[in-house]
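> missing the sequence, but the structure's below:
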């Protein structure tokens, strides 16, 4: 007994894209009020509001333009020039000191930080608590 597979040729397919309801400046955290569904599909654009809400814009997104995943990222928790804790752990050695953030970023971003004691610049990853982990 065979299986019948029905295929509708020419049937309308509904697809939606998310678009900006207003101009969203860079570093704006997206809320539901910033988004609108467009009835046309834009290849690569987000379609689910849950994928955008709570994220921060990396670039300015103009009203009516589609929301693309590469234009969004985690919200920054470290601002440029902020004093942060620098943590270094390697082979049983732990060093904790203060540094000045030279970049801004969110959890997991790698930024440059100036060690306030030695005045040297190091790179590290931002952790959930806003401290910077420096690895060898």
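Perfect, thanks for sending it. Just so we're clear, the structure is a prediction, and the values are computed from it rather than from any experiment. Residues are numbered from 1 along each chain as shown.
> alpha carbons only for contacts and neighbour counts from here, please
Will do.
> any idea which element the closest residue to residue 66 other than its chain neighbours lies in?
Nearest residue to residue 66, sequence neighbours excluded (C-alpha to C-alpha, 6 or more residues apart in numbering): residue 19, at 4.2 Å. Assigned by DSSP states H and E, residue 19 belongs to strand 17-20.
> Could you double-check that the residue nearest to residue 66 sits in contact with residue 38?
Yes. The pair residue 19 / residue 38 is scored as a contact, 6.4 Å apart, by C-alpha atoms under 8 Å.
> Compare neighbour counts for those two and give me the winner.
With other C-alpha atoms under 10 Å as the criterion, residue 19 and residue 38 differ in neighbour count, and residue 19 comes out ahead with 24 against 17.
> which residues does that one contact?
Residue 19 is in contact with 35, 36, 37, 38, 63, 64, 65, 66, 67, counting by C-alpha atoms under 8 Å, 6 or more residues apart in numbering.
> putting a second one here so we can go through both:
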């Protein structure tokens, strides 16, 4: 059974038992950010699921989320700064030299996450780290 709780109440009384996991109160589409009004508790213990709603606020749903199902760590991630198929600055840094080219992102990524990018000049695929500005840095 889902207990409807507002996050404001949770901050003061974050007393969850080991058998409670965080769920959404309404369907949330992939790509949407989660806030306190989206979250509640599910009286169920699930492996790899969140127990504290404060750990989920501000994250982005990577898959569609439904009420009555626990939110697992693989279901959410950092907000997207690089989207799949977007043309992004590809920055190579080596020994004080910086080269910036264009690349096509082959997957989505949040800030600080690894992302595969195809160099549009050479057609080679490299892996770099997404920055907050939407660039990908390869060292």
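Looks like it arrived, so ask away. This one's a predicted model, so the numbers in the text were calculated from it and none came from an experiment.
> Superposed, how do the two chains score by TM?
For this chain pair, the superposition-based TM-score is 0.76 by TM-score structural alignment, normalised by the length of structure 1; 122 aligned residues with a C-alpha RMSD of 2.1 Å.
> circling back: so where is the strand holding residue 19 of structure 1 in structure 2?
Mapped onto structure 2 using TM-score structural alignment, strand 17-20 of structure 1 covers residues 21-24.
> Name the nearest residue to the aligned partner of residue 66 of structure 2 in structure 1, sequence neighbours excluded.
Structural alignment places residue 66 of structure 2 opposite residue 62 in structure 1 (criterion: TM-score structural alignment). Residue nearest to residue 62 of structure 1 in three dimensions, not counting chain neighbours: residue 23, with 4.3 Å by C-alpha to C-alpha, 6+ apart.
> Report how many residues lie close to that neighbour.
Neighbours of residue 23 of structure 1 (other C-alpha under 10 Å): 14.
> these two touch, right, it and residue 59?
No. Assessed by C-alpha under 8 Å, residue 23 of structure 1 is found out of contact with residue 59, at 10.8 Å.
> who touches the residue lying closest to residue 2 of structure 2 once chain neighbours are set aside in this structure?
Here the nearest residue to residue 2 of structure 2 in space, its sequence neighbours aside, is residue 42; by C-alpha to C-alpha, 6+ apart that works out to 4.9 Å. Residue 42 of structure 2 makes contact with 1, 2, 3, 20, 21, 22, 23, 68, 69, 70, according to C-alpha under 8 Å, 6+ apart.
> Residue 40 of structure 1 now?
15, 16, 17.
> With structure 1 overlaid, report how far the match of strand 17-20 of structure 1 is off on average.
Compared with structure 1 after fitting, stretch 21-24 of structure 2 deviates on average by 1.8 Å (mean C-alpha distance after the TM-score superposition for structure 1).
> And residue 83 of structure 1, what's its match in structure 2?
By TM-score structural alignment, residue 83 of structure 1 lines up with residue 87.
> okay, now the residue lying closest to its match once chain neighbours are set aside: neighbour count?
Excluding the flanking residues, the one nearest residue 87 of structure 2 by C-alpha to C-alpha, 6+ apart is residue 104, at 4.5 Å. Neighbour count for residue 104 of structure 2, taken as other C-alpha under 10 Å: 21.
> Alignment lookup: residue 104 of structure 2 to structure 1.
Using TM-score structural alignment, residue 104 of structure 2 sits opposite residue 100 in structure 1.
> ok, the residue positioned nearest the centre of structure 2 - contacts?
Centroid-nearest residue in structure 2, with C-alpha atoms, centre = their mean: residue 77, separated by 1.5 Å. Contact analysis of residue 77 of structure 2 by C-alpha under 8 Å, 6+ apart lists 59, 60, 61, 62, 110.
> what residue of structure 1 takes the place of it?
So residue 77 of structure 2 corresponds to residue 73, using TM-score structural alignment.
> so where do the strands sit in structure 1?
For structure 1, strands defined by DSSP state E occupy the ranges 17-20, 35-38, 56-57, 72-73, 76-78, 83-90, 93-101, 105-106, 110-115, 121-126, 132-134.
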